[in-house]
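> Sequence and predicted structure below; questions after.
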Amino acid sequence: MTLEGILDIVGAALILLGATFTLTAAIGLVRLPDVLNRMHAASKPQSLGFLLLCAGLAIVLREPGATTVLALAAGMQLVTAPVATQMMGKAAYRTGQFRSDIVVVDDRTPEDQPDDEDLEGGGETR
């Protein structure tokens, strides 16, 4: 077997693994019960799946231009997805839009609980 054949097999395996992680993330978004759980599915397996897809494509394509674009896309994914899901989780936590019966530890104090003014946008944000 040639080196190109081995690289094609490794690339295909990475693409398949990445697609599996991405499918797992999509299923998690549909099946998980609340925002705090769904944000994990939206960032962790989806980001790993995308990175594996990019690595597999770079190995299969073996072109400098394509590899550069894939590296740029992977870098942007690493920067934007976790930050966006963190902000969504914080917003859901602050507004109380999560299932409190499945939260194991809740660090909010009574002063941190949202008021009606805070939910309507009239309160001060922190």
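Cool, got the structure.
> can we go C-alpha only for contacts and neighbour counts from here?
Will do.
> Buried residues of the helix ranked longest in the chain, list them for me.
In the chain, taking DSSP state H as the definition, the longest helix is helix 64-95. Neighbour-count burial for helix 64-95 flags 67, 70-71, 74, 77-78, 81-82, 85, 89, 93-95 (criterion: 16 or more other CA atoms under 10 Å).
> Equivalent analysis for stretch 16-29, please.
Applying 16+ other CA under 10 Å to stretch 16-29 flags 16, 17, 18, 19, 20, 21, 22, 24, 25, 26, 28, 29 as buried.
> circling back to that earlier point, distance to residue 39 for the buried residues of helix 64-95 - can I get that in a markdown table?
Listed next are those as a markdown table, based on distance: CA to CA, whole Å:
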| residue | distance to residue 39 |
| --- | --- |
| 67 | 29 |
| 70 | 24 |
| 71 | 24 |
| 74 | 19 |
| 77 | 15 |
| 78 | 15 |
| 81 | 10 |
| 82 | 9 |
| 85 | 5 |
| 89 | 7 |
| 93 | 12 |
| 94 | 15 |
| 95 | 16 |
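> hold the first one in mind and look at this next one:
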Amino acid sequence: MSAFLSAVCLLIGTFFVIVASVGLLRLPDLFIRMHAATKAGTVGLAFLLLPVAITLQEVTVTSRIVSILFFILITAPVAAHLLGKAMMQKGYKIWRGNPDE
């Protein structure tokens, strides 16, 4: 049962990481790209680390994974916010959409 749950988590995590990668390539604006990378990348990383804790089931491994996830969940949104704030202060133009649409 734990192997099946690990496989499902790995597939979900891979999906989110691929969505984050495609978002970085396809989205038009720095702020929208940051949003895709932060949200999908963080969730993808969480789902990729979760199977390690499920499979190994050791206290030391699980505590390290929880620590890593806590660190990533705290720092990734803050870093994206600070980067966006710095770009706004620098005068980066926000994408308003294609006027020909």
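Perfect, I can see it now. Quick caveat: nothing in here was measured; it's all calculated off a predicted structure.
> burial measure for residue 7 of the first structure, as a count.
Counted with other CA atoms under 10 Å, residues neighbouring residue 7 of the first structure total 16.
> Just give me the match in the second structure for it.
Counting by TM-score structural alignment, residue 7 of the first structure corresponds to residue 2 in the second structure.
> Surely its match and residue 54 touch.
Yes: between residue 2 of the second structure and residue 54 there is a contact under CA atoms under 8 Å: 6.5 Å.
> Between the two, which contacts overlap?
With CA atoms under 8 Å, 6 or more residues apart in numbering applied, the contact sets of residue 2 of the second structure and residue 54 do not overlap.
> what span of the second structure lines up against stretch 77-95 of the first structure?
Using TM-score structural alignment, stretch 77-95 of the first structure pairs with 72-90 in the second structure.
> which SS state does the counterpart of residue 28 of the second structure in the first structure fall under?
Alignment note (TM-score structural alignment): residue 28 of the second structure maps to residue 33 of the first structure. Of the three states, residue 33 of the first structure takes coil under DSSP: H, G, I helix; E, B strand; the rest coil.
> returning to that earlier point: would you check which pair of the buried residues of stretch 16-29 of the first structure lies furthest apart?
16 and 29 (20.1 Å; CA to CA).
> what's the spacing between residue 86 of the first structure and residue 94 of the first structure?
Residue 86 of the first structure is 12 Å from residue 94 of the first structure, where distance means CA to CA, to the nearest Å.
> whereabouts in the second structure does the very next helix or strand once past the longest helix of the first structure align?
Of the helices and strands lying after helix 64-95 of the first structure in sequence (DSSP states H and E), the nearest is helix 116-120. No residues of the second structure are matched to helix 116-120 of the first structure when aligned by TM-score structural alignment.
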